[in-house]
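Chemist: quick one: sequence plus predicted model below, questions after.
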Amino acid sequence: MSSEFIKTKDGAEIFYKDWGPKEAQPIVFHHGWPLSSDDWDTQMLFFLANGYRVVAHDRRGHGRSSQIATGHDMDHYAADASAVAEFLDLKNAVHIGHSTGGGQVARYVAQYGQPQGRVAKAVLVSAVPPLMVKTENNPEGTPISVFDGFRSALAANRAEFFSAVASGPFYGFNRPDAKVSQAVIDNWWRQGMMGSALAHYEGIKAFSETDQTEDLKAITVPTLIMQGDDDQVVPYANAALKQIELVQNGTLKIYKGYSHGMLTVNADTINPDLLAFVRA
């Protein structure tokens, strides 16, 4: 087992974890904003126990990766993911992305992963593509004022903002019947505060304003699309329901009542579904 760093062409130091037998099929995890690879702890241990090689990295400016001043956009996110995959020589891998990480997976698979045989399958979990922000061509999107509000709140008091997100909409802990876990809230906050305020600030534009319609259309590998219908962060009608129309070989699973953070709070359901897709 190992956890190391690689250096990208533009000088970012990217932290990664690489656990399990090197000859086993790799499962590669891509985390959401503003978190780190630690958000995949449950899934990494689960797949490791099932005989897979598991890999995850901290996005530039997030977690333990360096707080570089530049490159906080989907192109660099995908290029960094490719750099990790090439350095570890990952082939026939299943790439699983959550939220912003789903956008990262879509761009990586579309631009880097398929021709070289590096990608066998893809999974988009509560993922941001094709486009979050409301535009003339995306009238059902989220108004830009919402994302401007995120930026203002982050700039004013990042610690307070992150606490509000984790204790409220992210896991659905603001719902009347929610079973609230303070430890889950604390762990989300811990991961967020490890990263760079600048990377998080500029990352809001990356996840909300990047049109990934063409990325989704370019994905030919089998793709599992998973989302909860009570996702308060990425509305599923503008995400999963559009993704399944754009990918060429997709399977859609909508989970009734599940939140944006279902990977953590509903891992007992999500993990076996992920494993079944990987094994299929």
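Modeler: Cool, the structure landed. Residues are numbered from 1 along each chain as shown.
Chemist: hey, let's count contacts and neighbours off CA atoms from now on
Modeler: Noted.
Chemist: show me where the stretch 1-150 of the chain has strands.
Modeler: 2-7, 13-19, 26-30, 53-57, 93-98, 119-125 (DSSP state E, counting those that start in this stretch).
Chemist: can you say which of these is nearest to A199?
Modeler: Of all those, strand 13-19 sits nearest to A199, with 13.5 Å by C-alpha to C-alpha.
Chemist: quick one, the closest one and strand 26-30 angle?
Modeler: 140 degrees (axes from the mean of the first three to the mean of the last three C-alpha atoms, to 10 degrees).
Chemist: same for strand 13-19, what does it pack against?
Modeler: strand 2-7, strand 53-57 (3 or more C-alpha pairs under 8 Å, 6 or more residues apart in numbering; DSSP states H and E).
Chemist: okay, one more to line up with it:
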Amino acid sequence: MSTITTQDGTEIFYKDWGPKDAQPIMFHHGWPLSSDDWDAQMLFFLANGFRVVAHDRRGHGRSAQVDFGHDMNHYAADAAAVAEHLDLRNAIHIGHSTGGGEVAAYVARYGIPQGRVAKAVLVSAVPPIMLKTDRYPGGLPIEVFDGLRSAVAANRSQFFRDLPAGPFYGFNRPGADVKEAVIDNWWRQGMMGSALAHYQGIKAFSETDQTEDLKAITVPTLVLHGNDDQVVPYKNAGVLQAELLPNATLKIYEGYSHGMLTVNAEVLNADLLAFIRG
């Protein structure tokens, strides 16, 4: 397997496909998944002549199940370590959900200062912050995230069936086209990772205020969100991102779920390609 070891000794798994002289696209996955969640995008962009890179966040997928560093600071540093190891330049960074927070942190703190980033994309992403605060009173109450922690601790395997079978892909909506293999694959990816990383990662994706990260991202940034996202409500995320980003394009998809990159891949891939080539 292709891995790097970060400065704090954590082994990070990554995939690097395609011509090494092609423009790179680096994908950042959501909680509690792995780089495998980008299969539909990596194959599509590889076929369109790009170099495609994705890594498993620490504690997720095939990366080391360490007992420290499950926070946005370390997520961004690990992404930077991969980008620097592969010497990715003129890169597009695309993040989904928690991976969107990782992209915001990486691009603002490492990618732009190092001159490595051309554009960024936030898909169903968590910034600026999911938690209800004085600054963002439209956020979700802490009890929502305490409930997630309780579910992970009590029966992670069952929770990792219920979430994709229900709100994640909108399979709980009347008349939904429920795809059992998609649910199975979500469960498989989740159960590859560490219960500790997943438990502690809830704080990272819900309580990290990334307002300043968003304000610092000067490269063109595409913000994509579904208006039927039951996991990360679009009015508290995508809409606010577009307001805070200096150079943003916002697109809201009617009726699309949090997991639209998988269940609506054909539409999303075409829109991503148009933005990258535009």
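Modeler: That came in fine, so what should we check first? Everything quoted here is computed from the prediction, not taken from an experiment.
Chemist: V184 of structure 1 is nearest to which of the strands of the stretch 1-150 of structure 1?
Modeler: strand 93-98 (16.6 Å).
Chemist: how distant is the closest one from the center of its chain?
Modeler: Relative to its chain's centre, strand 93-98 of structure 1 lies at 9 Å (C-alpha atoms, centre = their mean, to the nearest Å).
Chemist: make TSV from the helices and strands packed on strand 13-19 of structure 1 and add distance to D41 of structure 1 and mean neighbour count to it.
Modeler: Below are those laid out as TSV (distance: least, C-alpha to C-alpha, whole Å; neighbours: other C-alpha atoms under 10 Å):
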stretch	distance to D41 of structure 1	mean neighbour count
strand 2-7	14	14
strand 53-57	10	26
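Chemist: so which of those strands comes closest to K179 of structure 1?
Modeler: So among these, strand 53-57 is nearest, using C-alpha to C-alpha, at 28.5 Å.
Chemist: for that closest one, give me the average deviation versus structure 2.
Modeler: Compared with structure 2 after fitting, strand 53-57 of structure 1 deviates on average by 0.1 Å (mean C-alpha distance after the TM-score superposition for structure 1).
Chemist: return the distance of the aligned residue in structure 2 for P26 of structure 1 relative to R109 of structure 2.
Modeler: Mapped onto structure 2 by TM-score structural alignment, P26 of structure 1 lines up with P24. P24 of structure 2 sits at a distance of 19 Å from R109 of structure 2 (criterion: C-alpha to C-alpha, to the nearest Å).
Chemist: settle it for me: which of these two has more neighbours?
Modeler: P24 (29 against 18; other C-alpha atoms under 10 Å).
Chemist: if we ignore the residues flanking it in sequence, what's nearest that one?
Modeler: In space, and not counting its chain neighbours, P24 of structure 2 is closest to R51: 4.5 Å by C-alpha to C-alpha, 6 or more residues apart in numbering.
Chemist: tell me the contacts of the aligned partner of G170 of structure 2 in structure 1?
Modeler: Matched across to structure 1, G170 of structure 2 falls on G172, judged by TM-score structural alignment. G172 of structure 1 is in contact with A178, D230, D231, Q232, Y258, S259, H260, G261, counting by C-alpha atoms under 8 Å, 6 or more residues apart in numbering.
Chemist: circling back: looking at the helices and strands packed on strand 13-19 of structure 1, which is nearest to V247 of structure 1?
Modeler: strand 53-57 (23.9 Å).
Chemist: corresponding residues in structure 2 for that closest one?
Modeler: Going by TM-score structural alignment: strand 53-57 of structure 1 matches residues 51-55.
Chemist: identify all contacting residues around the matching stretch.
Modeler: Stretch 51-55 of structure 2 is contacted by residues 12-28, 34-35, 38, 42, 45-46, 79, 82 when judged by C-alpha under 8 Å, 6+ apart.
Chemist: what's the spacing between the residue nearest to P24 of structure 2 and P19 of structure 2?
Modeler: 6 Å.
Chemist: same check on V53 of structure 2?
Modeler: Applying C-alpha to C-alpha, the value for V53 of structure 2 to P19 of structure 2 is 11 Å.
Chemist: before we move on, what about A151 of structure 2?
Modeler: 43 Å.
Chemist: so if I had to pick from these two, which one is more boxed in?
Modeler: Using other C-alpha under 10 Å, the more surrounded residue of A151 of structure 2 and P19 is A151, with 16 against 13.
Chemist: aligned partner of the more buried one in structure 1?
Modeler: With TM-score structural alignment as the criterion, A151 of structure 2 matches A153.
Chemist: which single one of the contacts of G172 of structure 1 is nearest to I6 of structure 1?
Modeler: I6 of structure 1 has its nearest neighbour among these in G261, at 28.6 Å by C-alpha to C-alpha.
Chemist: how many neighbours does the nearest residue to the closest one once chain neighbours are set aside have?
Modeler: The shortest distance from G261 of structure 1 to any non-neighbouring residue, by C-alpha to C-alpha, 6+ apart, is to Y171 (4.7 Å). Around Y171 of structure 1 there are 29 other residues, counting by other C-alpha under 10 Å.
Chemist: check the one 5 residues further on too.
Modeler: Taking other C-alpha under 10 Å as the criterion, the count of residues near P176 of structure 1 is 7.
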